[in-house]
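Novice: Okay, sequence plus prediction incoming.
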Amino acid sequence: MNTADLGLPVDVPSTALFTDQYEFTMLQAAMKAGTAERRSVFEVFTRRLPEGRRYGVVAGTGRVLDAVENFRFDPDVLAFLRERKIVDEETLDWLADYRFSGDIWGYPEGEVYFPGSPIMRVEGTFAECVLLETVILSILNHDSAIAAAASRMSSAAGERPLIEMGARRTHELAAVAASRAAYLGGFTSTSDLAAGFRYGIPTVGTSAHAFTLLHDRERDAFQAQVKSMGRGTTLLVDTYDVAEAVRTAVEVAGPELGAVRIDSGDLLLVAHRVRQQLDELGATDTRIIVTSDLDEYAIASLAAAPVDAYGVGTQLVTGSGHPTCSMVYKLVARAESTDPTAPLVPVAKKSTGGKTSIGGRKWAARRLDEYGVAEAEVVGTGPLPDALADRQLLVELVKGGDVVARESLDVVRDRHTAARANLPLSATQLSRGEPVIPTEYVNGRSGSLTGA
C-alpha cells in the first residue's frame, strides 16, 4: 500500500514504530515465559465521555485498518531496535516475519458510542495483538475527539456548511487526520490540500489579509483576485474598514460577487450590518462567511445571524477543549494455554481509583424505544439476548489478517448523520449533561442488567 494513504511522509516505510517501547519488552518477556502465543482478546473502550459531552463519535477506523496492514518490520526498523538493544535477537527474528493474522471487530466508523462501549475488539495471539495497542489508541483517540467536536459544531450550524481550516494550528500530519475526522462529523470542505488529495474531501480557499496588504490599495487587491478567480470568489473584507471594503468589493465584482468573509470583530453585529449593506448594494445573493476562533458555542450564538457558512480552525483540531477521548486498550480474555483450542478465561484489572475494567469478550447492541429512538447501550458477555439480535453494533473489520470492511468516507459520513439522528433530541444540546443514554451491562451467566 501507499504510505501516503496514512497521512505519512513517503519516506516512512511502516507504522511499526508508532508504538511504545514497553509493547516490545512485554513481547520479549512473554516469549521467554512461553505465554506469547496464548490466544487473547483486547478491547478498546472509554470509561467516561469528556465532561459535559452527551455522546462520542467513532472515527479513525479506516486509518486503523491501514495502519494494521502497514505494521511491518523492515530492515531499517529492525536495525534501530537492535542498535538500541530494545529486544534480543530471538525477538527480532520473530518481528522480522510479523504480520497480524488475527481478527478485528468494531463499531462501524461514524457510529456513536458511550461509556463502556467496546468500540474495537482485537483477537489473536498476545504477541501479535499487544504490539498494536499504541497505534490503534493514537488514531482512535485523536480522530474520535475531532469528530465529536465536529459533530457538535455541525448540529449547532444546522444546514449551514462548515469549512475545516485548522491545518496551521496543529501538527502537519495531524491536520490531515483532523480534516478527515471533521468531514466525517459533518463538515463540508477543508482548506488542507493534503486532506483533499488523500481522502477526496472538497477543498476551498481564496486569500488572506497578506494579499490585501501586499497591494497599494484594497481595491487593487480585490481587482487582482476577481481577475484571477472570477466574480464568484470570496473577498476578505475586514483588513481595514469593513463597510468601505464591502462597498469596494461590490463595485469591483458587481452583484455577482460570490461571498465576503469576516474574520474579526463582533460577528453577530457585523454580519447583520454587512447583510444589510450587501442587499442595499444589490448583491442579494452574495453570501457571508465568518471565521475567527469559532467553536460550537459561538456557532450556536450566530444561529439568528445572516451567516451562510462558518470556517473553523483551532477549536476543531483541538477537539474543542477535549483533544482526546481517554480510550484504553485492555486485555479482557486470554486462553488457559497456548493450545489453539484452549478455552478463554475472562481477565480484568481490579484496582481502585476508577480504573476497573469488566472482563470477558463482549458484544454490544443499542436498544430502541417504541418510536425507534435509542434508549440504552447494552453491553454484555455470553449469549446475546434474542430481543437485541438485530441491534448488534460490532461488525467484522479484519478476518484472519485480511481487511474485509473498507468503506468510502462519504458512506461513513452518512452513517454518522443517521446515528446522531436516532439519538434522543437532547443529544444535540450544548449545555453540560450526562451521556444521552445509559450503558447497561448484561452478565453472561445470570442475564441480569446493571446500569453503568
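Specialist: Nice, thanks for sending it over. Note that this is a predicted model, so its numbers are computed, not measured.
Novice: From now on I want contacts and neighbour counts done on CA atoms only, so please keep to that.
Specialist: Fine.
Novice: list the contacts for the residue lying closest to residue 61 once chain neighbours are set aside?
Specialist: Nearest residue to residue 61 in three dimensions, chain neighbours excluded: residue 109, at 5.6 Å (CA to CA, 6 or more residues apart in numbering). Residues counted as contacts of residue 109 (CA atoms under 8 Å, 6 or more residues apart in numbering) are 58, 59, 60, 61, 62, 412, 415, 416.
Novice: for the helix or strand hosting residue 316, packing partners?
Specialist: Secondary structure from DSSP states H and E places residue 316 in helix 314-317. The contact analysis (3 or more CA pairs under 8 Å, 6 or more residues apart in numbering; DSSP states H and E) places helix 314-317 against helix 133-157, helix 172-185.
Novice: Distance across stretch 286-304, terminal residue to terminal residue?
Specialist: In terms of CA to CA, to the nearest Å, the two terminal residues of stretch 286-304 are separated by 18 Å.
Novice: which residues does residue 412 contact?
Specialist: 109, 110, 184.
Novice: re the thing from before, among the helices and strands packed on helix 314-317, which is nearest residue 255?
Specialist: Evaluated over those, closeness to residue 255 peaks at helix 133-157, with 26.2 Å, by CA to CA.
Novice: this is the comparison structure:
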Amino acid sequence: MNTADLGLPVDVPSTALFTDQYELTMLQAALKGGTAERRSVFEVFTRRLPEGRRYGVVAGTGRVLDAVENFRFDADVLGFLRERDIVDGPTLEWLASYRFSGDIWGYPEGEVYFPGSPIMRVEGSFAECVLLETVILSILNHDSAIAAAASRMSSAAGERPLIEMGARRTHELAAVAAARAAYVGGFTSTSDLAAGFRYNIPTVGTSAHAFTLLHDHERDAFRAQVNSLGRNTTLLVDTYDVAAAVRTAVEIAGPELGAVRIDSGDLLLVAHRVRQQLDELGAGRTKIIVTSDLDEYAIASLAAAPVDAYGVGTQLVTGSGHPTCSMVYKLVARAESADPEAPLVPVAKKAAGGKTSIGGRKWAARRPDADGVAEAEVVGTGAVPPELADHQLLVELVKGGDVVAREPLDTVRDRHAAARANLPLSATQLSRGEPVIPTEYAVGRSGS
C-alpha cells in the first residue's frame, strides 16, 4: 500500500511556519521564565455551531497528524527566524531539536460534534503544545467547515452522487483540502487531479463550454468528444439550445450516451424536459447531471427532478456560507511546576462576552436513548460515569510523539455516514434550528 492509499501527502515540507508569531514569542518568554516544561493540556472545541446548523463534522484529523509529524525547524526555517530577529538565540537552539513528544487524543475523523465537544486534546509540555495551536486550528476549522457543508448536501442528495468541482473557486492548496473534506462528508468524486493524486479520491471530468465554442458547430464538438472519450462520455448540452443539443448528442453517441450535463437555466424544468426528450429518443439509460451554483437547498429542491448526479463548486468550498467553524485551542489544565509528577490544575479563561471556558481535562460520551439514537453529548472532567464508559468518543491519535491512528479515507467517510445516521432524524432538516442534541456538562474533580 502506498501513502496515497492512506491519504498521506507524497512530499510535505516543514509545517513549522504555519503558525502565528506569538506562539514563538510565548515560547521564548516561557523558556526564560522557567514555565516552558510545565505539563499542559490544550483542547480544541467550539462554543457554538454556525447559525442554523444542527451538527458539526470533524474533518482534517489526518492532515493534522501529517502536520504534527512535519513540524520541524530546519536550517532554512531557523535562518528566517534569526534574520527577522523573531526569537532569541536560546530559543532558536531549543527549536532546532523540536519534535512533538506528547500525546494527542481526539474525536475520530468523520465523527459529528456539538458545542463544547473536546474535538482534540493535546498533552505535553507547554512549550511543545503551544507551538501547534495555529496549524491545528487552521486545518480543523477549514476542513470541518467544508465537511459540514458536504454532509448537508449529501443528505439532501440522498442516494444520488455528488461531484466536488470547486477548485477554481478557492486557493489552489485549499482546493485539495476541500476535496478531501468533501469526500469525508459524502461526496463521491472530485474534478481536482491533485486531490485524486494525493488522497486517492476518484476523479471525473469531460469538457466545458469552451470546447463547444472552439468548434464551428456543436455537432463537431460532440463528435470529437465521443470519438476521443467514447459513447459513455458526458456531453454539455446548454451552450446554445438544450433541446437541439440533446437531439444532436443522441444522434452522434446513440442510446449508449453516458450522460448529459445541464449548467444553466431553471434546472427543475429543464431536467424534466431533457428526461422526456432522452426517453423519446431511445436514450432511457442516459443520465442527467446538473451543475450551476448548487447548494444544499438547491439540491433539496431538485429531489423530485429526474436528476442522476450533482456537481457542486463555489458553495461547497466556501462552507455554504460558513467557511470556518470558530474552533479554539485553549489551555484547560497545567501542572503546578515543571516536576513531571506535579499534579494538574484546571485553568480557564473567565471573561464577559461569551468567551468563557471550562477548565480541566475533558472526556466526552454520546448518550443513546432506549432505541440507540443519540440523545445528548456529555462532556465532563474526572471519572467517567459507568453507564457512559462504552460510549466515549475520544480516541488516541498520537502517543509519545508517534502517530498511532492513521486510517484510509474511505474508513473516515464510512464513519461519518454511520455517525450521521445515529443522530435524530431532525439532524438532516435544512430548516434553521438548534443543535440536534444538547451538550450536557458533568464537571467533577480533574485529576492528573
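Specialist: Done, it's in. Treat the numbers as computed from the prediction; the structure is a model and nothing was measured.
Novice: could you dump the helices and strands packed on helix 314-317 of structure 1 to TSV with distance to residue 309 of structure 1?
Specialist: Formatted as TSV, these follow (distance: least, CA to CA, whole Å):
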stretch	distance to residue 309 of structure 1
helix 133-157	8
helix 172-185	15
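Novice: closest to residue 282 of structure 1 out of the ones you listed?
Specialist: Minimum separation from residue 282 of structure 1 across these (CA to CA) falls at helix 133-157, 26.6 Å.
Novice: how big is the offset of that closest one relative to structure 2?
Specialist: In the superposition against structure 2, helix 133-157 of structure 1 averages 0.2 Å from its aligned positions (mean CA distance after the TM-score superposition for structure 1).
Novice: Okay, buried residues for that helix please.
Specialist: 133-157 (16 or more other CA atoms under 10 Å).
Novice: Over to stretch 293-305 of structure 2?
Specialist: For stretch 293-305 of structure 2, burial by neighbour count (16+ other CA under 10 Å) applies to 294, 295, 296, 298, 299, 300, 302, 305.
Novice: With stretch 427-441 of structure 2 instead?
Specialist: Residues of stretch 427-441 of structure 2 classed as buried: 427, 428, 430, 434, 435, 436, 437, 439, 440 (neighbour count, 16+ other CA under 10 Å).
Novice: Just confirm residue 18 of structure 1 contacts residue 136, I think it does.
Specialist: No: Residue 18 of structure 1 lies out of contact with residue 136 (CA atoms under 8 Å); the separation is 9.4 Å.
Novice: re the thing from before, still contacting in structure 2, which of the contacts of residue 412 of structure 1?
Specialist: Comparing these with structure 2 on both residues aligned by sequence alignment, their matches' CA atoms under 8 Å, the contacts found in both are 109, 110, 184.
Novice: okay, those in JSON lines with distance to residue 23 of structure 1 next?
Specialist: Formatted as JSON lines, these follow (distance: CA to CA, whole Å):
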{"residue": "109", "distance to residue 23 of structure 1": "26"}
{"residue": "110", "distance to residue 23 of structure 1": "29"}
{"residue": "184", "distance to residue 23 of structure 1": "31"}
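Novice: just to revisit the earlier point, let me know the secondary structure of the residue nearest to residue 61 of structure 1.
Specialist: coil (DSSP: H, G, I helix; E, B strand; the rest coil).
Novice: And it, how close does it get to residue 181 of structure 1?
Specialist: In terms of CA to CA, residue 109 of structure 1 sits 10 Å off from residue 181 of structure 1.
Novice: And the helices and strands packed on helix 314-317 of structure 1: which comes nearest residue 48 of structure 1?
Specialist: Minimum separation from residue 48 of structure 1 across these (CA to CA) falls at helix 133-157, 12.9 Å.
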